[in-house]
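Visitor: here are the coordinates; sequence isn't available:
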């Protein structure tokens, strides 16, 4: 398969791509934040988009009163169905005493026809009494469902974080949450800690401070993805319309922490709790899961998921979850497993390890990634690998993820380019011929 390379951005600033969903629905625009290094969201104040045919830059949002302590913005994604951009936004009152952090961030959306008009998506309420549908902390790495209606994200709880400072039995444990359309109103605390939300949020992965060794209990849920564009088919033939695959940290029989693949099946209504539970949490407990959520462990591997940080990915039909692990030679490869469990299949057979996150082409045929200082694609069924860019030096190596356009004809990725004695993160495109 032949691709031609083009540098899209050139100005002396960062153009940092999220790991997925950076193309507008019509593939005319690519969204990014202005970081010039990984991390650094707290000190970054702008979200922009670049026009794919022309390279024209259009600003979308700037934070107010940006300092090195926050608020900060980053990790921008496009809805797959409408011209709306979603990104991390630090809490608006960030300062030296209360800087940007895991429990101090939320999700904000901008419609591209209404730049600089932020819509707070997930409500936040850290003032008792807490509010069902609002969370109490930091939301991160937001991903749209295939129909553009729901959003998944990782979550850290501010109330648990504060409690852990006085109670050693409590920890702020990262978990997974989702939100669905539905306005949530919370009390105005007068300090910009709380905010209303356009969506109703709920936790969908159960975590515990002390997982039992050898059990399916986890103390961290992270780096998730929606399963399929419309869910997946269960082993009994029925269809699960909404489900999320994620990495969960378990303890093996030796009490060592390893990450395994988990799946959470999600009901169409997440607004109701099981009897005795509290979706909003309490002053001493994290929010409970909605009624009908079912969490399952999918893999039982000797060494668990391994490699660079990556989000799980699934084929559009929902039949296969991809993740990374070491092969018998210790090389990081891509593997696949059904959301129903069962045998694990190896997808890539490279002589070198994968260097960053993975993505699946819209038709489900290829997985894209950076490896051996190049952009690669590999056929998920054929296992044939294709190097799409020359092997770069450590000075001009592609990094991060290679992200597909919605029509599958373009891959976008980042590379650092020197300009005026300094290197800047620029966006490059690979277009299929």
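Guide: Structure's in. What do you need? Since the structure is predicted, the reported quantities are computational estimates derived from the model, not experimental observations.
Visitor: Only C-alpha atoms from now on, for both contacts and neighbour counts.
Guide: Fine.
Visitor: where along the stretch 301-433 of the chain do the strands fall?
Guide: Applying DSSP state E, counting those that start in this stretch to the stretch 301-433 of the chain gives strands spanning 313-314, 321-326, 332-337, 345-346, 359-360, 366-371, 374-379, 385-387, 398-404, 410-419, 422-432.
Visitor: Check the stretch 1-150 of the chain too.
Guide: With DSSP E, counting those that start in this stretch, the ranges of strands along the stretch 1-150 of the chain come out as 3-7, 29-33, 46-51, 57-62, 73-78, 84-90, 105-111, 119-120, 137-144.
Visitor: try the stretch 151-300 of the chain
Guide: Using DSSP E, counting those that start in this stretch, strands in the stretch 151-300 of the chain cover 151-157, 175-184, 197-203, 221-226, 232-233, 239-240, 243-251, 257-265, 294-297.
Visitor: Show residues contacting the first one.
Guide: Outside of strand 151-157, the residues that reach it under the criterion C-alpha atoms under 8 Å, 6 or more residues apart in numbering are 102-103, 135-145, 172-180, 221-226, 244, 286.
Visitor: let's see it at 6 Å
Guide: By C-alpha atoms under 6 Å, 6 or more residues apart in numbering, the surrounding residues in contact with strand 151-157 are 103, 136-145, 174-179.
Visitor: Please report the distance of the residue nearest the centre of the chain from residue 218.
Guide: Against the mean C-alpha coordinate of the chain, by C-alpha atoms, centre = their mean, the closest residue is residue 141 at 3.6 Å. Separation of residue 141 from residue 218 (C-alpha to C-alpha, to the nearest Å): 20 Å.
Visitor: before we go on, here's another structure to hold up against the first:
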């Protein structure tokens, strides 16, 4: 297959790990940070993959930066991205606990997550920074990772990364606003549970991250019933020998919006001494017990479920210490090794829109792992330098895959066409 270079301007173009295609599959969205590790992009754009037409979606002002943009799966002109603080200063500048999500739609900008950092805290608001926002398949709910300003003021280690969601229940208004506090369009809650000092050998975790929605319509549980809403994420456990071991966890989420208002043992909105807590009835469940191997943290990847919700894909080393693609059921059980090669999987991955296959970088090539045929299908020629690891993203129609290469010191966006076997 011939790959096509989509962007050509002499600047960096950064794709997010998923949801970078417009709903109609015609355009790609990205930010313009000057380097992968620098969050200093001033705007987010989209480019039509056939015509090359570039459209600026949004430009920040007052010294703020924006990036990590994702596209609504059903609506063409609707996006969400990270927004840094306006008028940053020594006390409040861009950091993991000083950022928010914004929804961009038809030229309008709407803050997603309300922020309340002074007690009494507000139900439905958060107290810090949200990151890598992912729409559910319908696009009405959004997941993200979260860091807490209030706990970080106490001690850096008390700001444990968690997974949170934004619900279209009702907008959240923060009363008696202090500087840096703001309202939000969605009702937000933390859904993971972390512990400052996990007990060795237990299911307690110190961090929750790299989450993914389960299925387009949830999954079928062990009782044969449909669990409509669920998220999988990586949780950092501690082994009996005291080592950090990333494992896979899942939380089943209620359908009813009002259920998210009922507190469990700790307040949903948090206190001055504790993080915001999951609502009552949300219990995280451990799926993998890797005997110390752990989910691979490099290459960085996000857990991604098959569209039908039957399988969660992840990366983990095999017995020969080679990073392979694995899958596991949301109901648990033993994980199944998918790839069997002699080369490490080198990137994040995404599923075919109908669940036929998974695409990623292997042996410096964009490849497809076909689940039905149990085989690797190379799509690009092997090059001396691998495509970039952060994003290999299948289009909604299954006909193209988007990825990035470093060309002449700049990160450029490419696409490669798949075989007709994978077109939807």
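Guide: Yes, it's here. Since the model is a prediction, treat every value here as computed from it, not as a measurement.
Visitor: how about the strands of the stretch 301-433 of structure 1, which one is nearest residue 256 of structure 1?
Guide: Among those, strand 321-326 comes nearest to residue 256 of structure 1, with 16.6 Å by C-alpha to C-alpha.
Visitor: Save the strands of the stretch 1-150 of structure 1 as CSV, and put in distance to residue 303 of structure 1 too.
Guide: Output for the strands of the stretch 1-150 of structure 1, formatted as CSV (distance: least, C-alpha to C-alpha, whole Å):
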stretch, distance to residue 303 of structure 1
strand 3-7, 36
strand 29-33, 35
strand 46-51, 39
strand 57-62, 43
strand 73-78, 30
strand 84-90, 32
strand 105-111, 33
strand 119-120, 40
strand 137-144, 26
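Visitor: Which among these is found nearest to residue 267 of structure 1?
Guide: Nearest to residue 267 of structure 1, of all the strands of the stretch 1-150 of structure 1, is strand 137-144, at 16.7 Å by C-alpha to C-alpha.
Visitor: Structure 2: matching residues for that closest one?
Guide: In the comparison with structure 2, strand 137-144 of structure 1 aligns to the range 128-135 (TM-score structural alignment).
Visitor: ok, the aligned residue in structure 1 for residue 204 of structure 2 - how many residues close by?
Guide: Taking TM-score structural alignment for the superposition, residue 204 of structure 2 sits opposite residue 217 in structure 1. Residues lying near residue 217 of structure 1 (other C-alpha atoms under 10 Å) number 19.
Visitor: measure residue 217 of structure 1 to residue 204 of structure 1 for me?
Guide: Residue 217 of structure 1 is 14 Å from residue 204 of structure 1, by C-alpha to C-alpha.
Visitor: same check, this time on residue 260 of structure 1
Guide: 17 Å.
Visitor: quick one: which of the two has more around it?
Guide: The neighbour comparison of residue 260 of structure 1 against residue 204 (other C-alpha under 10 Å) goes to residue 204, with 28 against 24.
Visitor: what do we get in structure 2 for the more buried one?
Guide: In structure 2, residue 204 of structure 1 lines up with residue 191, judged by TM-score structural alignment.
Visitor: count of neighbours near the closest residue to that match other than its chain neighbours?
Guide: Using C-alpha to C-alpha, 6 or more residues apart in numbering and skipping residues adjacent in sequence, the residue nearest residue 191 of structure 2 is residue 278, 4.6 Å away. Neighbourhood size, residue 278 of structure 2 [other C-alpha under 10 Å]: 27.
Visitor: got it, and residue 222 of structure 2?
Guide: By other C-alpha under 10 Å, the residues close to residue 222 of structure 2 number 11.
Visitor: And residue 153 of structure 2, by the same measure?
Guide: Residue 153 of structure 2, neighbours per other C-alpha under 10 Å, totals 12.
Visitor: go on, the one 4 residues further on?
Guide: Other residues within reach of residue 157 of structure 2 by the criterion other C-alpha under 10 Å amount to 13.
Visitor: again with residue 64 of structure 1
Guide: Neighbour count for residue 64 of structure 1, taken as other C-alpha under 10 Å: 12.
Visitor: next one: residue 314 of structure 2
Guide: For residue 314 of structure 2, using other C-alpha under 10 Å, the count is 24.
Visitor: Likewise for residue 85 of structure 2?
Guide: Burial measure for residue 85 of structure 2: 21 neighbouring residues, criterion other C-alpha under 10 Å.
Visitor: go on, residue 275 of structure 1?
Guide: Counted with other C-alpha under 10 Å, residue 275 of structure 1 comes out at 7.
Visitor: Next: residue 155 of structure 1.
Guide: Residue 155 of structure 1 has 28 neighbours, counted by other C-alpha under 10 Å.
Visitor: Translate it into the numbering of structure 2.
Guide: When structure 2 is aligned by TM-score structural alignment, residue 155 of structure 1 is paired with residue 146.
Visitor: do you know how far the residue nearest to that match when sequence neighbours are not counted is from residue 246 of structure 2?
Guide: The shortest distance from residue 146 of structure 2 to any non-neighbouring residue, by C-alpha to C-alpha, 6+ apart, is to residue 130 (4.6 Å). Distance from residue 130 of structure 2 to residue 246 of structure 2, counting by C-alpha to C-alpha: 21 Å.
Visitor: Which one of these two is surrounded by more residues?
Guide: residue 130 (30 against 27).
Visitor: wait, doesn't that one sit right on residue 100?
Guide: Yes: the criterion here is C-alpha atoms under 6 Å, and residue 130 of structure 2 meets it with residue 100 at 5.1 Å.
Visitor: Just give the closest residue to residue 274 of structure 1, not the sequence neighbours.
Guide: Sequence neighbours aside, residue 291 is the residue nearest to residue 274 of structure 1 in space, at 4.7 Å (criterion: C-alpha to C-alpha, 6+ apart).
Visitor: Residue 268 of structure 1 versus the one you found, what's the distance?
Guide: Remark: distance between residue 291 of structure 1 and residue 268 of structure 1 (C-alpha to C-alpha) = 11 Å.
Visitor: Those two: which is more packed in?
Guide: Neighbour count, other C-alpha under 10 Å: between residue 291 of structure 1 and residue 268, residue 291 has more, with 18 against 12.
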